[in-house]
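In: No sequence on hand, only this structure:
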């Protein structure tokens, strides 16, 4: 009998959550929607394609850092740990870390997307068939009620620079929740760094148009799930770096004056009006250390690639 277990955590109705968030955001000024709703099954698949693009440096840079430093980070984590991954991806990064850990006891991927959770859990279980794998379909950005620890040290894994999707105040609140959840253990986290705006522009405006398709999929998802009538060719993908705020902003720009319907409600767009779909904040190493310390973590080890594009941080939490 293999160790892959069904999660004992009931996720909220994602379609209902999406409907409420999208309608609230469309009635707001300016219009916006939380970026977590970009990641339905189709969105998650498109994001995996983005990670393979030549312009998109974060994934390959983080993978290279993990390959070089996984053993070092595993020594900091110690033996017999429970590894919790926040925001499950393909499972490849977690597998690299698990391979370096000494007798890990459990792997728990947590994600709002059931497809992402299943993919990560399946990848890890096939690589480590004796490891207990507990997939959890849940919104990890909110409060999490996990089973009490049973003697093992609990450590978190938050790769992919996803912390950049949170505004600074929300990033601080999120890290504080993780510090409480991981008390006595720690967190390995990937953080994208401030760099040449041209590199950032290329990463979010790839020549193949995959990021544009990923962005527009939000509207396609609304059409599929919420009886919406967005015409995708009337919206343009627009992403740019805002240097004062140190963030990349991603928008969908209405190309014409138009009216759309979502859940039976009429929504008007002026020509040039945008729906703000994602932010991606960039940090300096010292700036992120300050944020982590405010949240209750102790920065213990940081590794940066030679071109200073990306960073991995091991943060500990006192018991």
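Out: Yep, that arrived. If you're wondering where the values come from, they're calculated on a predicted model, not measured in any experiment.

In: Please make it C-alpha for all contacts and neighbour counts, starting now.
Out: Will do.

In: tell me what the longest helix anywhere in the chain is packed against?
Out: If you go by DSSP state H, the chain has its longest helix at helix 57-77. With contacts taken as 3 or more C-alpha pairs under 8 Å, 6 or more residues apart in numbering; DSSP states H and E, helix 57-77 sits against helix 41-51, helix 92-100, strand 186-192, strand 298-304, strand 310-316.

In: Second structure follows, compare the two:
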């Protein structure tokens, strides 16, 4: 009963938000292992933000904090986005790690005389992990009448791995051409294992520059620009404001956002060899850096003066 309001608001949200947007959000949440309804997640976010705003407003009134602290509850949105992105990365890594053994076992089952569909079904019944979950979903879709090729390609796209999508395409082409699928599976399994080893080696070699970029984007740059804001406030308090001093904090905020976006693109190029995936890093980096900047620029002066 105590969560009845959430259920009622969820039903209301389902009626006013177009289904296509809720479906996209649901797919995004599912990719991050969040199995709650998309509309219910939105309701919980709204309630959390409103409740946090009320609590912060009371604290603000008691402690005489700046009104701008009311922005902090909204950081739950990039926080949720970051969580889903991290879960997607972990899921993709787990799938890529288990894929070579999965393909090898599938090849062995074909060699003993099972059909491709029966081998898939048997594998899905006993395996555990996201790859086997996707296989079970694919089998259900095929049973419901979806074309095998469409279901297979859809599964490959859901895996969120270009390497697996390419290899699954090779397997499908081999099946259509009448080639020995067991031999194809065995070959691509070995190729994928070697590819994953190279990918892990490459990832280990680029971690140092990535860490440097993250420290620069999340700590060093926000701290430096935040101190510019502290200096600007200090000068204004003594009546020494000028156009440059007044414009410095705003210019710093703009630079901070641009810097975060550029760093996210650079990280994407280093990790994946393309800049498009940098968009998923841009929001978390921008939110984190802006949070550090806000804390430094708002409370840095008080801390420095208090220290002396």
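Out: Good, I have the coordinates. Fair warning: this is a prediction, and the values are worked out from it, not measured in the lab.

In: what TM-score comes out when they're superposed?
Out: Aligned and superposed, the two chains score 0.28 in TM-score terms (TM-score structural alignment, normalised by the length of structure 2); 151 aligned residues with a C-alpha RMSD of 6.6 Å.

In: and the helices and strands packed on helix 57-77 of structure 1 as CSV, adding distance to residue 76 of structure 1 and mean neighbour count?
Out: Below are the helices and strands packed on helix 57-77 of structure 1 laid out as CSV (distance: least, C-alpha to C-alpha, whole Å; neighbours: other C-alpha atoms under 10 Å):
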stretch, distance to residue 76 of structure 1, mean neighbour count
helix 41-51, 28, 18
helix 92-100, 11, 20
strand 186-192, 9, 25
strand 298-304, 9, 16
strand 310-316, 8, 24
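
In: Reformat those as TSV; add distance to residue 180 of structure 1.
Out: Converted to TSV, these look like this (distance: least, C-alpha to C-alpha, whole Å):
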stretch	distance to residue 180 of structure 1
helix 41-51	29
helix 92-100	22
strand 186-192	10
strand 298-304	13
strand 310-316	11
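
In: now for those, which one comes closest to residue 108 of structure 1?
Out: Closest to residue 108 of structure 1 of the helices and strands packed on helix 57-77 of structure 1, according to C-alpha to C-alpha: helix 92-100, at 10.0 Å.

In: which outside residues touch the closest one?
Out: 63, 66-67, 70-71, 74, 85, 104, 120, 123-124, 127, 157, 159 (C-alpha atoms under 8 Å, 6 or more residues apart in numbering).

In: tilt between it and strand 186-192?
Out: 140 degrees (axes from the mean of the first three to the mean of the last three C-alpha atoms, to 10 degrees).

In: Could you tell me the angle between the helix or strand following helix 92-100 of structure 1 and helix 92-100?
Out: Next helix or strand after helix 92-100 of structure 1 toward the C-terminus (DSSP states H and E): strand 106-111. Angle, strand 106-111 of structure 1 to helix 92-100, by the same axes, to 10 degrees: 170 degrees.

In: Mind giving me the packing neighbours of strand 106-111 of structure 1?
Out: strand 81-86, helix 114-127, strand 132-133, strand 136-137.

In: by contact count, what packs against the helix or strand following the last one?
Out: So that's strand 136-137 of structure 1. Using DSSP H and E, the next helix or strand after strand 136-137 of structure 1 towards the C-terminus is strand 153-158. Helices and strands touching strand 153-158 of structure 1, by 3+ C-alpha pairs under 8 Å, 6+ apart, are strand 81-86, strand 186-192.

In: Could you dump those strands into JSON lines and include distance to residue 235 of structure 1?
Out: Converted to JSON lines, these look like this (distance: least, C-alpha to C-alpha, whole Å):
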{"stretch": "strand 81-86", "distance to residue 235 of structure 1": "31"}
{"stretch": "strand 186-192", "distance to residue 235 of structure 1": "28"}
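
In: out of those, nearest to residue 174 of structure 1?
Out: strand 81-86 (11.3 Å).
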